[in-house]
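Engineer: next one to model:
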Amino acid sequence: MRITGGKLKGRIIKCPDGVIRPAMDRMRESVFSILGDLTGKSWLDLFSGSGTIALEAVSRNAEDVELCEKDKIKVNTILENVRIAEQECGVKIKCHFMPVEYYIKRCRRSFDYIFFDPPFPYKFHEQIIEQADKNKLLNKTGTIIVHRPEEHFMPDKIGNLTRTDKRIYGRSIVDFYTYSE
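Structural biologist: This is a model prediction of the structure:
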């Protein structure tokens, strides 16, 4: 796996042992192109896997980045990837190693962007977004980005959030949710 843009462009990222489905380079590059400049923005990477999405955000100047992954097998690889990115970009990445559901219930801050990429068999996409909305994890001008398989239906509206964009990458779909006006 490699970082697709920004300060770390081309940097090879280690992939942890265990079950992992890394986001395709093309999809990552496209999503970050859609979002544009992340200077000064905060970012939360849920179901982080290898930490690649958080590293892509840091590479593109996000300054306040956190990630969450529950699989203990991935901890050392994530920490190694994060250490390298922190050294090269001078930004601290806060890592949480716990179930995403638990993190969302405990978190008392908000983010400009939340990237949500659970394992494809995961069935609780809407509930996670509803809980994030309820706990005010997303800034009022922020965006939740959901990577999912095409078979998993997502509604246009979840709580106070509305889907504003939908991109298709093979059998994967990326949805963008923002607060309704």
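Engineer: could you use CA atoms for every contact and neighbour count after this?
Structural biologist: Fine.
Engineer: got the residue ranges for the strands in this protein?
Structural biologist: Per DSSP state E, the chain carries strands over the ranges 42-46, 64-68, 93-96, 111-116, 138-149, 157-158, 161-169, 172-179.
Engineer: ranking the ones you listed by burial, who's on top?
Structural biologist: For these, average neighbour numbers computed from mean count of other Cα atoms under 10 Å are highest in strand 42-46, which has a mean of 26.
Engineer: and the contacts of that one?
Structural biologist: Under the criterion Cα atoms under 8 Å, 6 or more residues apart in numbering, residues 51, 53-54, 57, 62-69, 100, 111-118 lie in contact with strand 42-46.
Engineer: repeat that for 7 Å
Structural biologist: Applying Cα atoms under 7 Å, 6 or more residues apart in numbering, the contact partners of strand 42-46 are 53-54, 62-69, 100, 111-117.
Engineer: next, the angle strand 64-68 makes with that strand.
Structural biologist: Orientation check (axes from the mean of the first three to the mean of the last three Cα atoms, to 10 degrees): strand 42-46 against strand 64-68 gives 10 degrees.
Engineer: chain center to strand 42-46, what's the gap?
Structural biologist: Computed by Cα atoms, centre = their mean, to the nearest Å, the separation of strand 42-46 from the middle of its chain amounts to 5 Å.
Engineer: also this sequence, please, to line up against the first:
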Amino acid sequence: MTRIIAGFAGSLPLAVPRSGTRPTSDRVREAIFSALDARGGLDGLRVLDLYAGSGTLGLEALSRGAAVVTLVEKHAAAAGVIRKNAATVLGALPKASGGSSAPRADVVTQAVQPYLRALPVVPGAGFDVVFIDPPYELPEAELADDLTTLAPLLDPDAVVLVERSSRTPEPTWPAGLALDRTRSYGETVLWWASPTP
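Structural biologist: Got it, this is the predicted structure:
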């Protein structure tokens, strides 16, 4: 069973689509969010979860303090599961946390490239944290296109996390985005990148 690990919704179970998704393991999620905590945490940040699947990464970020999480998933059935999971997580909010400053989860049923291309570049309003956990069979050229389109949409201090199979090569980083570090966890490899001037 997949659960939220920590934050206001800690230990709540999340539904997983019947097929077509590969939720990030608890061990890998713990590593991801420990690293994000070491960078200053997620309080008030804008988070983007591409190829969201069941929404576990984005909703974990929401539980841990992110202000707005946008979850992009092209498969309608999976997007429906994410909406239910988001309602479960937001339902765990302490009653005093309502109002205009309450965290928000936006679920977008769309392919990643059309979604990114439609976003305006707004200085000072870019994404702070981006999770990219595509299907392992996603072609490397498509991932490279995603990264290229994403780069101008990032906050200058943003972090981009790409989760792939350990059998896949390092992503092709576009101008404006550079690799910070790599971590491997069995069959999973995490690539951490950040914007460059």
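Engineer: residue 17 of the first structure is nearest to which of the strands of the first structure?
Structural biologist: Comparison of the strands of the first structure against residue 17 of the first structure by Cα to Cα identifies strand 64-68 as nearest, at 16.7 Å.
Engineer: now the strands of the first structure as CSV including distance to residue 21 of the first structure?
Structural biologist: Output for the strands of the first structure, formatted as CSV (distance: least, Cα to Cα, whole Å):
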stretch, distance to residue 21 of the first structure
strand 42-46, 14
strand 64-68, 16
strand 93-96, 19
strand 111-116, 13
strand 138-149, 11
strand 157-158, 25
strand 161-169, 14
strand 172-179, 11
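Engineer: show me the one of those that comes nearest residue 80 of the first structure.
Structural biologist: Closest among the strands of the first structure, using Cα to Cα: strand 93-96, at 11.6 Å.
Engineer: quick check, central residue of the first structure?
Structural biologist: In the first structure, the centroid-proximal residue (Cα atoms, centre = their mean) is residue 115; its distance is 2.6 Å.
Engineer: quick one: map it onto the second structure.
Structural biologist: Counting by TM-score structural alignment, residue 115 of the first structure corresponds to residue 131 in the second structure.
Engineer: my guess is its match contacts residue 161, does it?
Structural biologist: Yes - using Cα atoms under 7 Å, residue 131 of the second structure is in contact with residue 161, at 5.0 Å.
Engineer: and the gap between the closest residue to residue 36 of the second structure other than its chain neighbours and residue 34 of the second structure?
Structural biologist: Computed as Cα to Cα, 6 or more residues apart in numbering, the closest residue to residue 36 of the second structure that is not its neighbour in sequence is residue 42, at 7.2 Å. Distance, residue 42 of the second structure to residue 34 of the second structure, using Cα to Cα, to the nearest Å: 11 Å.
Engineer: what's the distance between residue 131 of the first structure and residue 42 of the first structure?
Structural biologist: 19 Å.
Engineer: I meant residue 136 of the first structure, not that one.
Structural biologist: Relative to residue 42 of the first structure, residue 136 of the first structure is positioned 14 Å away (Cα to Cα).
Engineer: quick one: contacts for residue 60 of the first structure?
Structural biologist: Counting by Cα under 7 Å, 6+ apart, residue 60 of the first structure makes contact with 5-7, 37-38.
Engineer: got those residues as JSON lines, with distance to residue 157 of the first structure columns?
Structural biologist: Shown next, in JSON lines, are these (distance: Cα to Cα, whole Å):
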{"residue": "5", "distance to residue 157 of the first structure": "31"}
{"residue": "6", "distance to residue 157 of the first structure": "32"}
{"residue": "7", "distance to residue 157 of the first structure": "35"}
{"residue": "37", "distance to residue 157 of the first structure": "26"}
{"residue": "38", "distance to residue 157 of the first structure": "25"}
